[in-house]
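1. Turn this into a model:
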Amino acid sequence: MMTNLFSVFDPSAIFGFSLNWLSTFLGLLMIPSIYWLMPSRYNIFWNTILLTLHKEFKTLLGPSGHNGSTFIFISLFSLILFNNFMGLFPYIFTSTSHLTLTLSLALPLWLCFMIYGWINHTQHMFAHLVPQGTPAILMPFMVCIETISNIIRPGTLAVRLTANMIAGHLLLTLLGNTGPAMSAFLVTFLLIVQIALLVLESAVAMIQSYVFAVLSTLYSSEVN
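-> I've put the predicted structure just below:
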């Protein structure tokens, strides 16, 4: 029995251990087939996606980006995408709907970018605090605004992903719980709505993983 609307997102403990978090590693089950079925359609399709992302992230990082730095963002995209999709299946815990996971991804990345930027490109980081063409009288205010907007970046990254995952799943749960009290005609209509929402959630799962990876790449490109 649900005590509140958000209880469906609570990780239940088994023998005192929260084993639901193991769903984060379910994406690994899809990787071994790449090595045994070469070249499979799945492998060709996934390689095409990765190459496209590599080219796009390389463009975002610019010529000053380090070689191989796109791989961390491609890995980040893959991890979030698998977790978002796994959460759409019944009885699988959606780890990306918790700030515990999303903040654990966003905060260390942002912190590494900041430490690297301030140590190696100090003048460049100071220049970022004042946008070009700012009047002298507004410079102190712009420094405060830019500093605050920089500090809240990991929070906005994490909350954006979490909120989008919770919103769709919560709507699906609420609509699903109204099914037993409906007539046969309304249940048919409800199923159509649920399928449409599931398709929408599949799109959101892809878009949000892409947005997280792209924004992380943009934050990285600013410190070079």
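2. hey, let's count contacts and neighbours off CA atoms from now on
-> Noted.
3. List the residues that contact residue 12.
-> Neighbouring residues of residue 12 by C-alpha atoms under 8 Å, 6 or more residues apart in numbering: 18, 19, 20.
4. Surely the second one and residue 13 touch.
-> Think residue 19. Yes. In terms of C-alpha atoms under 8 Å, residue 19 counts as a neighbour of residue 13; the distance is 6.6 Å.
5. ok, the two, which is more surrounded?
-> Each of residue 19 and residue 13 has its neighbours counted (other C-alpha atoms under 10 Å); residue 19 has more, 13 against 10.
6. Now do the same contact list for that one.
-> 12, 13 are the contacts of residue 19 under C-alpha under 8 Å, 6+ apart.
7. if we can go back for a sec, can you list the contacts of residue 12 in CSV and add secondary structure and distance to residue 191?
-> CSV is the format used below for these (DSSP: H, G, I helix; E, B strand; the rest coil; distance: C-alpha to C-alpha, whole Å):
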residue, secondary structure, distance to residue 191
18, coil, 32
19, helix, 31
20, helix, 28
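8. Would you mind measuring from residue 63 to residue 6?
-> Applying C-alpha to C-alpha, to the nearest Å, the value for residue 63 to residue 6 is 45 Å.
9. scratch that, residue 205
-> Distance, residue 205 to residue 6, using C-alpha to C-alpha: 19 Å.
10. all strands for the protein, in order.
-> In the chain, no segments count as strands under DSSP state E.
11. other SSEs contacting the longest helix seen in it?
-> Across the chain, the longest stretch assigned as helix under DSSP state H is helix 184-221. Packing partners of helix 184-221 (3 or more C-alpha pairs under 8 Å, 6 or more residues apart in numbering; DSSP states H and E): helix 41-61, helix 70-86, helix 99-120, helix 153-177.
12. Identify each buried residue in it, please.
-> 187, 190, 194, 197-198, 201-202, 204-206, 208-210, 212-214, 216-217, 219-221 (16 or more other C-alpha atoms under 10 Å).
13. Sequence B follows; please return its structure for comparison with A:
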Amino acid sequence: MMTNLFSTFDPSTSFNLSLNWMSTMLGLMLIPTSFWLIPSRYSFIWNKILLTLHIEFKTLIGKNISGMTLIFISLFSMIVFNNFLGLFPYIFTSTSHLTLTLTLALPLWLSFMIYGWINHTTHMFAHLVPQGTPSVLMPFMVLIETISNIIRPGTLAVRLAANMIAGHLLLTLLGNTGPSVSFLMLNILIIIQILLLILESAVSIIQSYVFAVLSTLYSSEVI
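-> A predicted model of the protein is given here:
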């Protein structure tokens, strides 16, 4: 039962190739050329969202570094798009795999760490001991801060993947019970599925926003 359930997240196909990963490229086919060539309502809405994100990320970073918000806006756009694609039937949810989420989180965190320790070594050491820490607790605080720093890419990746898996598993479980229930229960089940789908749509946006914001906060610590 569990094997069949988790096969929803299996990237392999009948051709023994991981063609399901191609779902991350579907955006290039789904979004028409007129979206970015000719101003439309959709482009105005999307530009408004991007501008709002730019202002917020710029505030979180704290320093005016030209083009830095582009990294996090692109990250948000990619994750939110893949999250939404996964809600459609028969489309592989790429963000439910640690393969993708760790690929996004690890290089980002690693680049921040390398930049910080090379260019702002004193500042990075100062971060290991919070202000006002008693001398007795300093070794423990350094250890705790180091561990919390190391597990950051893991928590970023697992948070996104786990949230995507949890919602999709619940939808799959409820969907599989459909053929075996009565007509009345089926109507209730459909209403619950629709409500869950709305919730998952909200989770798709929230989780991509959380991923981008936390990445921004981690970068602000090393600048």
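14. TM-score of the superposition?
-> The TM-score (TM-score structural alignment, normalised by the length of the second structure) is 0.96; 222 aligned residues with a C-alpha RMSD of 1.3 Å.
15. returning to what we had before: how much does the longest helix of the first structure stray from the second structure?
-> Taken over the aligned residues, the distance from helix 184-221 of the first structure to the second structure averages 0.3 Å (mean C-alpha distance after the TM-score superposition for the first structure).
16. so where in the second structure does that helix end up aligned?
-> Using TM-score structural alignment, helix 184-221 of the first structure lines up with residues 183-220 of the second structure.
17. Over to stretch 66-82 of the first structure?
-> Under TM-score structural alignment, the match for stretch 66-82 of the first structure is residues 65-81.
18. What is the distance between that stretch and the centre of its chain?
-> 12 Å (C-alpha atoms, centre = their mean, to the nearest Å).
19. And the contacts of it?
-> Residues contacting stretch 65-81 of the second structure (C-alpha under 8 Å, 6+ apart): 27, 50, 53-54, 57-58, 95, 204-205, 208-209, 211-213, 215-216.
20. go with 7 Å
-> Contact partners of stretch 65-81 of the second structure, identified using C-alpha atoms under 7 Å, 6 or more residues apart in numbering, comprise 50, 53, 54, 57, 58, 204, 205, 208, 209, 212, 216.
21. what about the nearest residue to the first one once chain neighbours are set aside, how many neighbours?
-> Pointing back at residue 50 of the second structure there. Once flanking residues are discounted, residue 50 of the second structure sits nearest to residue 73: 6.9 Å by C-alpha to C-alpha, 6 or more residues apart in numbering. Applying other C-alpha under 10 Å, we find 19 residues neighbouring residue 73 of the second structure.
22. tally of neighbours for residue 82 of the first structure?
-> 21.
23. and the gap between it and residue 9 of the first structure?
-> Distance from residue 82 of the first structure to residue 9 of the first structure, by C-alpha to C-alpha: 18 Å.
24. Ok, residue 151 of the first structure next?
-> Distance, residue 151 of the first structure to residue 9 of the first structure, by C-alpha to C-alpha: 28 Å.
25. circling back to that earlier point, run the chain-centre distance for the longest helix of the first structure.
-> Centre-to-centre, helix 184-221 of the first structure and its host chain are 12 Å apart (C-alpha atoms, centre = their mean).
26. Look up the closest residue to residue 221 of the first structure, ignoring the ones flanking it.
-> Among residues not flanking residue 221 of the first structure along the chain, residue 61 sits closest, at 4.8 Å (C-alpha to C-alpha, 6+ apart).
27. same thing with residue 154 of the second structure?
-> If the residues on either side of it in the chain are set aside, residue 154 of the second structure comes closest to residue 102, at 7.0 Å by C-alpha to C-alpha, 6+ apart.
28. Could you find the counterpart of that neighbour in the first structure?
-> Counting by TM-score structural alignment, residue 102 of the second structure corresponds to residue 103 in the first structure.
29. Confirm for me that that match is in contact with residue 156.
-> No. With contacts counted by C-alpha atoms under 7 Å, residue 103 of the first structure stays clear of residue 156, the gap being 9.5 Å.
30. buried sites along stretch 60-71 of the second structure?
-> Applying a neighbour-count criterion of 16+ other C-alpha under 10 Å, one finds 60, 61, 68, 69 buried in stretch 60-71 of the second structure.
31. Please read the previous query as pertaining to stretch 126-146 of the first structure.
-> If you call a residue buried by 16+ other C-alpha under 10 Å, then stretch 126-146 of the first structure has these buried ones: 129, 130, 142, 143.
32. Run through who's touching that stretch.
-> For stretch 126-146 of the first structure, the external contacting residues (C-alpha under 7 Å, 6+ apart) are residue 147.
33. what distance separates that stretch from the middle of the whole chain?
-> Counting by C-alpha atoms, centre = their mean, stretch 126-146 of the first structure comes out at 30 Å from the chain centroid.
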